[in-house]
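Trainee: A predicted structure for the sequence below; I have some questions about it.
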Amino acid sequence: MYPIARFVKEFTKFRNAPKLPFNGTHVSHHMCMPWDIDLWMELNNGRTLTLYDLGRMILAKRAGLLAAMKRNGWGMTMAGACVRYRRRIRVFEVIEMRSRAVCWDNRFIYIEQSMWKKDGECANHIVYRTAVTGKSGIVAPDTVVLDIMGQVPQVETPAWIAKWIEGEDMRPWPPMQD
């Protein structure tokens, strides 16, 4: 089940948080609860993605994206993700989550998120490719950024994200069927 209580808690907690620039970093803290764990008594990989939803939604609120979506009748969808798991998160362990928009191209906005343990180690890291959608399909990110910021700053795509985009463009779609 989607963690509705956590969703409400996060929106309540950050309801008066200062606005962030579109590429600002939202920092939040979350505890791994017993219902988040798998058979190995650690944070389940699927629940990790659900927790990342919480960070992205508050980031979108604080950066003005949710208001722009409401104003323009837009929606948002995920178009891809690349995740890396490196350290276990155990039950009742508190993590710090960092969420930020990194860059955009002509179709997608790339959002980076990470979870950090108390000892300063990064437990996992993900980059999402997200699209803002309207009645006619994908809304160009420049249009979204212009609506939110009143200008479209130049952003550079980090080399590692550019390589991921290149790899995704080479990936066959639809996938092969046996």
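Mentor: Alright, I've got the coordinates. Keep in mind it's a predicted model, so treat the numbers as computed, not measured. Residues are numbered from 1 along each chain as shown.

Trainee: only C-alpha atoms from now on, for both contacts and neighbour counts.
Mentor: Fine.

Trainee: would you map the helices across this protein?
Mentor: 4-13, 45-62, 65-72, 141-149, 159-170 (DSSP state H).

Trainee: tell me which of those lies nearest to Val91.
Mentor: helix 45-62 (12.4 Å; CA to CA).

Trainee: what's the most buried one of the helices of the chain?
Mentor: Comparing those by mean neighbour count (mean count of other CA atoms under 10 Å), helix 45-62 ranks first with a mean of 19.

Trainee: distance between the ends of stretch 6-21?
Mentor: End-to-end span of stretch 6-21 (CA to CA, to the nearest Å): 24 Å.

Trainee: adding distance to Glu93 as columns, could you present the helices of the chain in CSV?
Mentor: Output for the helices of the chain, formatted as CSV (distance: least, CA to CA, whole Å):
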stretch, distance to Glu93
helix 4-13, 16
helix 45-62, 13
helix 65-72, 30
helix 141-149, 36
helix 159-170, 30
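
Trainee: could you say what helices and strands whichever strand in the chain runs longest packs with?
Mentor: Counting residues, the longest strand found in the chain (DSSP state E) is strand 122-134. Here strand 122-134 touches strand 75-85, strand 109-116, strand 137-139, helix 141-149, going by 3 or more CA pairs under 8 Å, 6 or more residues apart in numbering; DSSP states H and E.

Trainee: which of these is buried the deepest?
Mentor: Of the helices and strands packed on strand 122-134, strand 109-116 is the most buried (mean count of other CA under 10 Å), at a mean of 22.

Trainee: this is the comparison structure:
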Amino acid sequence: MNLWLRLLVLTLTARRRPRVDLLGECVTRFRVAPGDLDALGHVNNGRYLTVLDLARTDLVLRSGTSPVLRREGWYPVVTAETIAFHRELRLGQPYTVTTRTLGWDERSVLLEQVFRRGHDGAGEVVAEAVVRALFLRRGGGRVPTEELLAATGHGGAAPRPLPSWVADWHEAQDGVRQRRRAERPAA
């Protein structure tokens, strides 16, 4: 319930909060709620991944990308993510998640998402994640990144080169995908 309420609040307040560029940074504010906690009294590891979903939704809403996705019948799907935890969050603590696009290739978009204590977006880093996503058509099939970027008013090369470790991770994910395909039984 807590997550549905957060999603509703994000959706209803998106127009009143500052617009962001799809390829820029989006800072989303949160506060640790009782439903976020595990038996040890800090935010559950799995909850971080769910909050990342909410922060990406905020980016889509505040960048004006949501109407494009609805019109085209496209939706995002996470295909891989990795997260590193540095510190804990406890009940009542305010925190932010800063989401920014790292880059893309012909099929995937790579995002960095950083949890920080406090509501100013400049606090102590709590956790860092890299997420790889692609967009699918409701009618079936994948949306090429070039088509997605053109529809949202962007295009061209990625804004910066991927950090080497992210490029290596991204390549490793492709290797996993190719291995899984090779292991599928012939139809």
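Mentor: All right, it came through fine. Here the structure is a predicted model, which means the values were calculated and not measured.

Trainee: overlay them and tell me the TM-score.
Mentor: Put the two chains on top of each other and the TM-score (TM-score structural alignment, normalised by the length of structure 1) is 0.89; 175 aligned residues with a CA RMSD of 2.0 Å.

Trainee: hang on, the earlier thing: what's the angle from the longest strand of structure 1 to helix 159-170?
Mentor: With axes from the mean of the first three to the mean of the last three CA atoms, to 10 degrees applied, the angle from strand 122-134 of structure 1 to helix 159-170 works out at 60 degrees.

Trainee: tell me which residues in strand 122-134 of structure 1 are buried?
Mentor: 122-133 (16 or more other CA atoms under 10 Å).

Trainee: and Thr50 of structure 1, how far is that from His30 of structure 1?
Mentor: In terms of CA to CA, Thr50 of structure 1 sits 12 Å off from His30 of structure 1.

Trainee: gap between Asp105 of structure 1 and Val132 of structure 1?
Mentor: Distance, Asp105 of structure 1 to Val132 of structure 1, by CA to CA: 12 Å.

Trainee: overlap in contacts of the two?
Mentor: Pro141 (CA atoms under 8 Å, 6 or more residues apart in numbering).

Trainee: quick one: which of the helices of structure 1 is nearest Arg90 of structure 1?
Mentor: Among the helices of structure 1, the nearest to Arg90 of structure 1 by CA to CA is helix 45-62 (12.0 Å).

Trainee: from the rest of the structure, what touches that closest one?
Mentor: 2-3, 6-7, 10-11, 14, 17-20, 25-28, 36-37, 66-67, 97-100, 113.

Trainee: of the residues you listed, grab the buried ones for ChimeraX.
Mentor: Command for ChimeraX that selects the buried part of the contacts of helix 45-62 of structure 1, burial taken from 16+ other CA under 10 Å:
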select :7,10,20,25,26,27,28,36,37,66,67,97,98,99,100,113
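
Trainee: centre-most residue in structure 1?
Mentor: Centroid-nearest residue in structure 1: Arg56, 4.2 Å away (criterion: CA atoms, centre = their mean).

Trainee: and it, how far is that from Gln113 of structure 1?
Mentor: 8 Å.

Trainee: before we move on, the earlier item: neighbouring contacts of the longest strand of structure 1?
Mentor: With CA under 8 Å, 6+ apart, strand 122-134 of structure 1 has contacts from 73-89, 107-117, 138-141, 144.

Trainee: contacts only, for Ser15 of structure 2.
Mentor: Quick fix: residue 15 of structure 2 reads Arg, not Ser. Arg62.

Trainee: how close does the nearest residue to Pro18 of structure 1 once chain neighbours are set aside get to Ser99 of structure 1?
Mentor: Distances taken as CA to CA, 6 or more residues apart in numbering place Arg62 nearest to Pro18 of structure 1, at 7.0 Å, with adjacent residues excluded. According to CA to CA, Arg62 of structure 1 stands 11 Å off from Ser99 of structure 1.

Trainee: likewise Asn44 of structure 1?
Mentor: In terms of CA to CA, Asn44 of structure 1 sits 20 Å off from Ser99 of structure 1.

Trainee: same check on Lys13 of structure 1?
Mentor: 16 Å.

Trainee: again, but for Glu166 of structure 1
Mentor: Following CA to CA, the distance that separates Glu166 of structure 1 from Ser99 of structure 1 is 23 Å.

Trainee: go on, Val91 of structure 1?
Mentor: The value you get for Val91 of structure 1 to Ser99 of structure 1, if CA to CA is used, is 22 Å.

Trainee: please apply the same query to Met31 of structure 1.
Mentor: With distances taken as CA to CA, Met31 of structure 1 is found 17 Å from Ser99 of structure 1.

Trainee: ok, now Met115 of structure 1?
Mentor: 9 Å.

Trainee: kindly report the same for Trp74 of structure 1.
Mentor: 21 Å.

Trainee: ditto for Met41 of structure 1
Mentor: 25 Å.

Trainee: same check, this time on Ala67 of structure 1
Mentor: Taking CA to CA, one finds Ala67 of structure 1 at 18 Å from Ser99 of structure 1.

Trainee: just Asp147 of structure 1 next, same as before
Mentor: 21 Å.

Trainee: what's the answer for Val83 of structure 1, then?
Mentor: 14 Å.
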